[in-house]
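Q: Structural data only, the sequence is not supplied:
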């Protein structure tokens, strides 16, 4: 069950991580908007993209840690509690 959840989270995280890629590519590729305001916008966009990716990876890491902390099998005596 947790393994299936992890697979689903990984798939959704991949979508989140790529969410800002088109805008980022547009602003860091060929100049579409220039000047100090454009530069600040591009820097802010890049920073937000990094934070989004870090947050998404934190979700995956937290779930992986939780899965690894759970024993593969629970003794019947513990399961009855």
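A: Thanks, I have it. This is a predicted model, so every value here is computed, not measured.
Q: okay, CA-based contacts and neighbour counts for the rest of this
A: Fine.
Q: Quick one: distance of the helix ranked longest in the chain to the chain centre.
A: Of all the segments of type helix in the chain, defined by DSSP state H, the longest one is helix 36-69. The chain centroid and the centroid of helix 36-69 are separated by 6 Å, computed with Cα atoms, centre = their mean, to the nearest Å.
Q: Could you do stretch 27-46 as well?
A: Computed by Cα atoms, centre = their mean, the separation of stretch 27-46 from the middle of its chain amounts to 23 Å.
Q: try it against this one:
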């Protein structure tokens, strides 16, 4: 009796990027404390810059996942839209 081979499998489902990737989060607001002169204001601004950096990297990663998904589906992607 013969049995079908399981040696080579074909991916039958599409791996979509997470739905959260399609929701843009607002940039962290500039803190009023950063407007104050002195050490406290400088520290508040430095903390804000760190938040903005993390926010930007998070959005960069989201776009990278969406672009990888589009490329996997052989969708046309204009030059420059996905870091090309």
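A: On my side now, so go ahead. Keep in mind that what you see is a predicted model, and the values were worked out from it rather than measured.
Q: on that earlier part again, after the longest helix of the first structure, next one along is what?
A: helix 76-79 (DSSP states H and E).
Q: contact partners of that next one?
A: Here helix 76-79 of the first structure makes contact (Cα atoms under 8 Å, 6 or more residues apart in numbering) with no residue beyond itself.
Q: which bit of the second structure covers that helix?
A: Mapping helix 76-79 of the first structure onto the second structure (TM-score structural alignment) gives no aligned residues.
Q: re earlier: tell me which other helices or strands the longest helix of the first structure touches.
A: When contacts are defined as 3 or more Cα pairs under 8 Å, 6 or more residues apart in numbering; DSSP states H and E, helix 36-69 of the first structure sits against helix 2-18, helix 21-28.
Q: List the buried residues in that helix.
A: Burial within helix 36-69 of the first structure, assessed by neighbour count using 16 or more other Cα atoms under 10 Å, is assigned to 42, 45, 46, 49, 52, 53, 56, 57, 59, 60, 63.
Q: neighbours around residue 27 of the first structure, how many?
A: Taking other Cα atoms under 10 Å as the neighbour definition, residue 27 of the first structure ends up with a count of 20.
Q: just the one 4 residues further on next, same as before
A: Per other Cα under 10 Å, the neighbour tally for residue 31 of the first structure reads 9.
Q: Which helix or which strand is home to it?
A: Applying DSSP H and E, one finds residue 31 of the first structure in no helix or strand.
Q: need the contact list for the spatially most central residue of the first structure.
A: Centroid-nearest residue in the first structure, with Cα atoms, centre = their mean: residue 56, separated by 1.8 Å. Residues near residue 56 of the first structure by Cα under 8 Å, 6+ apart: 13, 16, 17.
Q: per the alignment, it corresponds to what in the second structure?
A: Residue 56 of the first structure is assigned residue 62 in the second structure as its aligned equivalent, the criterion being TM-score structural alignment.
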